[in-house]
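Visitor: When you get a sec, could you give me coordinates for this:
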Amino acid sequence: MLSSKEIIEMIKYVDGSTVDEVHYEHDGFVVKVKNQNPGEQQEAKAQVPTVVAERGQEDLTPTPETEQQETTETHTVKAPMVGMFYSSPSPDDPAFIQVGDTVKEETVVCCLEAMKMFNDVQADVNGEITDILVENGDLVEFGQPLFTVKPA
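Guide: Reported below is the predicted structural model:
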């Protein structure tokens, strides 16, 4: 099965390229990434490729409401997949991070649960957590902002 990081890389590869579609299948899990504008130059508001995970037939394309502009002052950690947001590894454990915590690229900041599988989400940047944008137990969409980080 692909990790969330590998799925993101697949999306980045297809987005704005001349590739029409990428199809991945393993043990009954299917991911299709379709380029909505193959071969065209990206514009400022280019469309994002559509991703379909066939077990749940969920459309993982971010909507305009879930997209947030990043500034040079902060980095936004976004959901790499659709899933249930958990701020700690288990209900009895403390949260992975708090506002004000210093994180490194590989620091686990939360986990997302989808289809009974728990996937760790990493900060992907060195810095300080400035805001937590979702609540424990919230259902998040692909590309939804989860945290803001002031890069170090």
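Visitor: contacts and neighbour counts: CA atoms only from here.
Guide: Fine.
Visitor: who touches the most centrally placed residue in the chain in this structure?
Guide: The structure's the chain has its C-alpha centroid closest to residue 80; by CA atoms, centre = their mean the separation is 1.6 Å. Residue 80 makes contact with 4, 5, 7, 8, 121, 142, 143, according to CA atoms under 8 Å, 6 or more residues apart in numbering.
Visitor: quick one: the fifth one and residue 148, what's the gap?
Guide: Using CA to CA, to the nearest Å, residue 121 is found at 14 Å from residue 148.
Visitor: one more, for comparison:
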Amino acid sequence: MLKVQEIREIIKLIDKSSIDEFTYEQDGEKLKLKKQSRKTVETAAEETPASETVAEQPEVKTEPVKEEKKPEPVKETQPEPAADLENTVEIKSPMVGTFYESSSPDAEPFVKTGSKVSSDTTVCIVEAMKLFNEIEAETEGEIVKILVENGQLVEYGQPLFLVKK
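Guide: Have a look, this model is predicted:
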């Protein structure tokens, strides 16, 4: 089966392309990716019998339906003192998506401030295109600060955690 990094690359490529659906099958395992479709409203003109004219086609108009999303409030953060930032490493988001601190709404967070992590410790989940990607610390140390809120949209490369080595 594909590795997580390969799946991430496929997601990026599909996101940039005009492909709406992608299916990959290997050794009986199947990976199916779909872009979220935009809802459209269609109106068609009255049908004209084909014998009357060939040049005229029914008119189809599509208009995207706007779905309003309330933006997450942005919390202003004060700059950290330089002494606190020494020997710290940022765990950054490897993709654009939604940050989740736990595997389900009623589960305990993967990590909290003060939690000890190793390179293979799962620290959060980032959901991208209905795929839930477990993010590993990739460093060793102690979580000193969680920089994002649960359910917040995150960008590629955005710092999620500060880890003191």
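Visitor: Work out the TM-score between the chains.
Guide: With the length set by TM-score structural alignment, normalised by the length of structure 1, the two chains reach a TM-score of 0.58; 99 aligned residues with a CA RMSD of 2.5 Å.
Visitor: Between the contacts of residue 80 of structure 1, which sits nearest residue 129 of structure 1?
Guide: Among those, residue 121 lies closest to residue 129 of structure 1 (CA to CA), at 14.0 Å.
Visitor: Just the ones of the contacts of residue 80 of structure 1 in strands?
Guide: residue 121 (DSSP state E).
Visitor: What's the match for the residue nearest to the centre of structure 1 in structure 2?
Guide: In structure 2, the residue equivalent to residue 80 of structure 1 is residue 94, according to TM-score structural alignment.
Visitor: Distance check, that match against residue 123 of structure 2.
Guide: Applying CA to CA to residue 94 of structure 2 and residue 123 of structure 2 gives a distance of 13 Å.
Visitor: In structure 2, what residue spans correspond to helices?
Guide: In structure 2, helices defined by DSSP state H lie at 4-16, 82-85, listed in chain order.
Visitor: which of these sits most buried?
Guide: Highest mean neighbour count of these: helix 4-16, a mean of 14 (counted as mean count of other CA atoms under 10 Å).
Visitor: got the contact list for it?
Guide: 20, 22, 33, 35, 95, 133.
Visitor: mind listing what the fifth one touches?
Guide: Meaning residue 95 of structure 2. 8, 126, 128, 154, 155, 156, 157.
Visitor: Counting neighbours, what do you get for the closest residue to residue 88 of structure 2 other than its chain neighbours?
Guide: Nearest non-adjacent residue to residue 88 of structure 2, counting by CA to CA, 6 or more residues apart in numbering: residue 164, 4.3 Å away. Counted with other CA atoms under 10 Å, the neighbours of residue 164 of structure 2 add up to 21.
Visitor: What is the equivalent residue in structure 1 for residue 155 of structure 2?
Guide: Checking TM-score structural alignment: residue 155 of structure 2 goes with residue 141.
Visitor: Could you measure from the corresponding residue of structure 1 for residue 132 of structure 2 over to residue 149 of structure 1?
Guide: Mapped onto structure 1 by TM-score structural alignment, residue 132 of structure 2 lines up with residue 118. Distance, residue 118 of structure 1 to residue 149 of structure 1, by CA to CA: 23 Å.
Visitor: what do you get for residue 24 of structure 1?
Guide: 32 Å.
Visitor: swap in residue 138 of structure 1?
Guide: Distance from residue 138 of structure 1 to residue 149 of structure 1, by CA to CA: 20 Å.
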